[in-house]
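A.B. asks: I'll drop the sequence and a predicted model, then ask my questions.
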Amino acid sequence: MSVIIQGDQLRTILFGTRVEKAYPTLAVETKSLFTVAGGKVLITSITGEVTTAITVAGTSKLQHNPTVGTTKDLCAATDLGTTDTPVGNLLGFQGLTGDSILTGPGAVPNLKQPLVLTAGVIEQVNATGADGGITWVLTYVALDNGATVTAA
């Protein structure tokens, strides 16, 4: 039996373009993950995969820091280390204001509400204690001709 459409092609049709950013060593800092350029984009999904266990108590959140305008939290600061987050666990949030980062196989939602973002940077903020590593995968659709998202 021949395959007419491949999995990556179906993903692109359903969710848009895929971009990946590894953050292999978390630290207490604000880390640029993705750069939005050229106009508005619709973020259709954003999921993290823990690549090095997170074992130190500390809060992490994602935020959008636009080129013009005010920085906005994409999710609430969440402690990922008090209850260890092991390698392979997935991270995500629903896209609603104030949502915490959820973790665990089967416990991670996709965005209930896609996010419209303008040119700027998507950042991970680790405000207190940090260890471990995360690889983030984001999918998007350009709303303006020429708009893109790239790994920072």
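C.D. replies: Received it, and whenever you're ready, just let me know what you need. Residues are numbered from 1 along each chain as shown.
A.B. asks: CA only for contacts and neighbour counts going forward, please
C.D. replies: Fine.
A.B. asks: Mind giving me the packing neighbours of whatever helix or strand V121 lives in?
C.D. replies: For V121, the host element (DSSP states H and E) is strand 120-126. Applying 3 or more CA pairs under 8 Å, 6 or more residues apart in numbering; DSSP states H and E, one finds that strand 120-126 contacts strand 30-37, strand 59-66.
A.B. asks: What is the subsequent helix or strand relative to the first one?
C.D. replies: What that stands for is strand 30-37. strand 41-52.
A.B. asks: Please apply the same query to the last one.
C.D. replies: Downstream of strand 59-66, the first helix or strand assigned by DSSP H and E is strand 72-73.
A.B. asks: returning to that earlier point: got the angle between the following helix or strand past the strand holding V121 and strand 30-37?
C.D. replies: Sequence order places strand 133-142 as the next helix or strand after strand 120-126, per DSSP H and E. Relative orientation of strand 133-142 and strand 30-37, computed by axes from the mean of the first three to the mean of the last three CA atoms, to 10 degrees: 20 degrees.
A.B. asks: who's in contact with strand 133-142?
C.D. replies: Strand 133-142 is contacted from outside by 15-26, 33, 39-54, 148-149, using CA atoms under 8 Å, 6 or more residues apart in numbering.
A.B. asks: by how many degrees do it and strand 41-52 diverge?
C.D. replies: Using the same axes, to 10 degrees: strand 133-142 against strand 41-52 is 170 degrees.
A.B. asks: The next helix or strand after strand 133-142: how far from the chain's middle?
C.D. replies: Proceeding N to C from strand 133-142, the next assigned helix or strand is strand 148-151, under DSSP H and E. Centroid separation for strand 148-151 versus its chain: 12 Å, with CA atoms, centre = their mean, to the nearest Å.
A.B. asks: Put this next to the first one:
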Amino acid sequence: MSTIIQGSQLRTVLLGSRVEKATGALAAETKALFTVSGGKVLITSIVGEVTTAITAANSYKLQHNPTVGATKDLCAATDIGTTDTPAGNLLGFQGLTGDSILTGPGAVPTIKQPIVLTPGSVEHVSAGTDGAITWVLTYIPLDDNAAVVAA
């Protein structure tokens, strides 16, 4: 039996283009994960996968730092380490500024309301010093030539 449409093609049709970025070892820092350029984009999903367990207290959040304008939180800072977050757990949030990051062993929410971002960067703000996360973001360009790449 042949497959007419592949999984990656279906994902692109439903959610847009996919970009992935590993944080490397978490440190107490603000670090760019993704760069938005060329115009506005619509973020349709963003999900993190813990690749190295997070075992120490870590107030963690994602924010958008636009080229023009003020930095804005994409989710509320959430302690993802005091209660250990093991490797393999997923991280997600629903897309409202006040939402906390939710973690789960097999299922987490993704963006309920897509988010429009202008050129700039999506950053993580980490207060902890252990663990690692790989983030996957999907987006649709709203302006011609708009794109998102791993920072």
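C.D. replies: Received the coordinates, thanks. Bear in mind that the values here come from a model prediction, so they are computed numbers and not experimental data.
A.B. asks: What separation is there between the closest residue to T25 of structure 1 other than its chain neighbours and Q94 of structure 1?
C.D. replies: Counting by CA to CA, 6 or more residues apart in numbering, G133 is the residue found nearest to T25 of structure 1 once chain neighbours are left out, at 5.0 Å. G133 of structure 1 sits 21 Å away from Q94 of structure 1, going by CA to CA, to the nearest Å.
A.B. asks: G38 of structure 1 too?
C.D. replies: Taking CA to CA, one finds G38 of structure 1 at 26 Å from Q94 of structure 1.
A.B. asks: Among these two, which residue is more densely surrounded?
C.D. replies: Q94 (21 against 15; other CA atoms under 10 Å).
A.B. asks: what's the spacing between the most centrally placed residue in structure 1 and A77 of structure 1?
C.D. replies: Geometric centre of structure 1, nearest residue: I46, 4.0 Å, by CA atoms, centre = their mean. According to CA to CA, I46 of structure 1 and A77 of structure 1 sit 16 Å apart.
A.B. asks: What of L143 of structure 1?
C.D. replies: 28 Å.
A.B. asks: Just want to know which of the two has more residues nearby.
C.D. replies: A side-by-side neighbour count of L143 of structure 1 and A77, using other CA under 10 Å, places A77 first with 21 against 16.
A.B. asks: show me what contacts that one?
C.D. replies: A77 of structure 1 neighbours (CA under 8 Å, 6+ apart): T59, S60, K61, L62, S100, I101.
A.B. asks: same thing but at 6 Å, please
C.D. replies: T59, S60, K61 (CA atoms under 6 Å, 6 or more residues apart in numbering).
A.B. asks: sorry, back to before: may I see the helices and strands packed on strand 120-126 of structure 1 arranged in a markdown table, with distance to I4 of structure 1 as well?
C.D. replies: Shown next, in a markdown table, are these (distance: least, CA to CA, whole Å):
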| stretch | distance to I4 of structure 1 |
| --- | --- |
| strand 30-37 | 32 |
| strand 59-66 | 37 |
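A.B. asks: which one of those lies closest to T85 of structure 1?
C.D. replies: strand 59-66 (12.6 Å; CA to CA).
A.B. asks: who does that closest one touch, helix- and strand-wise?
C.D. replies: Under the contact criterion of 3 or more CA pairs under 6 Å, 6 or more residues apart in numbering; DSSP states H and E, strand 59-66 of structure 1 touches strand 72-73, strand 78-79, strand 120-126.
A.B. asks: Surely T12 of structure 1 forms part of a strand?
C.D. replies: No: per DSSP: H, G, I helix; E, B strand; the rest coil, T12 of structure 1 lies outside any strand segment and is helix.
A.B. asks: what number of residues lie near it?
C.D. replies: By other CA under 10 Å, neighbour count at T12 of structure 1 equals 14.
A.B. asks: Then A28 of structure 2?
C.D. replies: 14.
A.B. asks: and if you look at the one 4 residues further on?
C.D. replies: By other CA under 10 Å, the residues close to A32 of structure 2 number 20.
A.B. asks: Could you measure from it over to A56 of structure 2?
C.D. replies: 22 Å.
A.B. asks: Tell me how many other residues surround V125 of structure 2.
C.D. replies: Neighbours of V125 of structure 2 (other CA under 10 Å): 20.
A.B. asks: what sits against it?
C.D. replies: V125 of structure 2 makes contact with E29, T30, Y60, K61 under the criterion CA under 6 Å, 6+ apart.
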